[in-house]
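Engineer: dropping a prediction and its sequence here:
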Amino acid sequence: MKKLWAVVALSLILMAGCSSNTSKEARPTDPEGLYKLSCLGCHGANLEGVAGPPVTNMASKYSEEELLKLINEGVGIMPGGLFSEEEALTVTKWLLEK
C-alpha cells in the first residue's frame, strides 16, 4: 500500500511540474511561448524530453489530427486540457515542423 501512495505522489509531482501555467502574466499566443508555458517542464527546452518523451520529428509519428487529439486529451501521466482549442492547434502545427 505504501508503494501505491508513493507512485500516486510521484505522479502528482510530475504532473504539476509539466504544467507551469500558474503565472499571473499574460498568456503567450505564439507556439514557442505556449510550449514553454505548459510543456517545457516535461519535454525539455530543446524538445529532447525530460520527465516526458522527446517531441522531435512528430510529423513522422503523427498526423495533425492525431497529435492535436493527444495534446487535447493527454496520454499516460501527460494531462490534457492545458490549452484552448486554438492554442492546441497552434502548438500542434509548430511541433509538426520541428
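Structural biologist: That came through, no problem.
Engineer: contacts, neighbours, all on C-alpha from now
Structural biologist: OK.
Engineer: excluding its backbone neighbours, what's nearest residue 70?
Structural biologist: Nearest non-adjacent residue to residue 70, counting by CA to CA, 6 or more residues apart in numbering: residue 80, 7.6 Å away.
Engineer: tell me the spacing between the residue nearest the centre of the chain and residue 60.
Structural biologist: By CA atoms, centre = their mean, the chain has its centre lying nearest to residue 39, at 3.7 Å. Distance, residue 39 to residue 60, using CA to CA, to the nearest Å: 20 Å.
Engineer: same question, residue 94
Structural biologist: Taking CA to CA, one finds residue 94 at 14 Å from residue 60.
Engineer: and here's the other structure:
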Amino acid sequence: MKKFVILAAGIALLTGCGSGSSPLSGPAETVMIYRTNCLNCHGSELQGRMDEQSNLQQVGQRMSQEDIAAKITAGGNLMPPFAERLTPEEIDQLAAWLAEKK
C-alpha cells in the first residue's frame, strides 16, 4: 500500500511539472486585480468570452502597454471603463502584465 501511495504522489508531482505555464501566472497582486475585475468577460485562461477582441492571450502583439492602459481606463465597445474602479497604479500594473502576453 505504501508503494502505491508513493507512486501516486510521484505521478501527481510530475503531472504538475509541465513546460507550459498558466496564462494567469505572474505577480499575485496583478493576478488578483485581473481575477476580481476582468475574469468574467476575459476568462480564466485569458481566452475571452465576449468576442474575438476579448481574447487577451496574445494582446501584447496587437496593443502596446499604453494602448492597453487606455482601454482599461476608458473602456470601449463592450468593455466598461475602469477609471473609477481601479487606481492608476492598478491600471498600469495590469497593462504591463497584459502587454507581456505575446
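Structural biologist: Happy to help now that I have it. The shown structure was predicted, so the numbers you read here are calculated from the model rather than taken from an experiment.
Engineer: overlay them and tell me the TM-score.
Structural biologist: With the length set by TM-score structural alignment, normalised by the length of structure 1, the two chains reach a TM-score of 0.66; 70 aligned residues with a CA RMSD of 1.4 Å.
Engineer: residue 94 and residue 60 of structure 1: who's more crowded?
Structural biologist: residue 94 (15 against 8; other CA atoms under 10 Å).
Engineer: give me the three-state assignment for the equivalent of the more buried one over in structure 2.
Structural biologist: Aligned counterpart of residue 94 of structure 1 in structure 2: residue 97 (TM-score structural alignment). Following DSSP: H, G, I helix; E, B strand; the rest coil, residue 97 of structure 2 is assigned to helix.
Engineer: residue 97 of structure 2 and residue 38 of structure 2: what is the separation?
Structural biologist: Applying CA to CA to residue 97 of structure 2 and residue 38 of structure 2 gives a distance of 13 Å.
Engineer: quick one: the helices in structure 1?
Structural biologist: For structure 1, helices defined by DSSP state H occupy the ranges 2-18, 31-38, 40-43, 64-73, 85-97.
Engineer: buried deepest among these, which one?
Structural biologist: Greatest average neighbour count among the helices of structure 1 goes to helix 40-43 (a mean of 22), per mean count of other CA atoms under 10 Å.
Engineer: what's the average distance of it to structure 2?
Structural biologist: Superposed on structure 2, helix 40-43 of structure 1 shows a mean distance to its aligned partners of 0.2 Å (mean CA distance after the TM-score superposition for structure 1).
Engineer: in structure 2, which residues correspond to that helix?
Structural biologist: Counting by TM-score structural alignment, helix 40-43 of structure 1 corresponds to 39-42 in structure 2.
Engineer: contacting residues around that stretch?
Structural biologist: For stretch 39-42 of structure 2, contacts defined as CA atoms under 8 Å, 6 or more residues apart in numbering pick out 46, 48, 49, 50, 54, 55, 56.
Engineer: any chance of a markdown table for those, columns distance to residue 33 of structure 2 and neighbour count?
Structural biologist: Formatted as a markdown table, the contacts of stretch 39-42 of structure 2 follow (distance: CA to CA, whole Å; neighbours: other CA atoms under 10 Å):
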| residue | distance to residue 33 of structure 2 | neighbour count |
| --- | --- | --- |
| 46 | 13 | 22 |
| 48 | 16 | 19 |
| 49 | 18 | 15 |
| 50 | 19 | 14 |
| 54 | 17 | 17 |
| 55 | 17 | 17 |
| 56 | 15 | 21 |
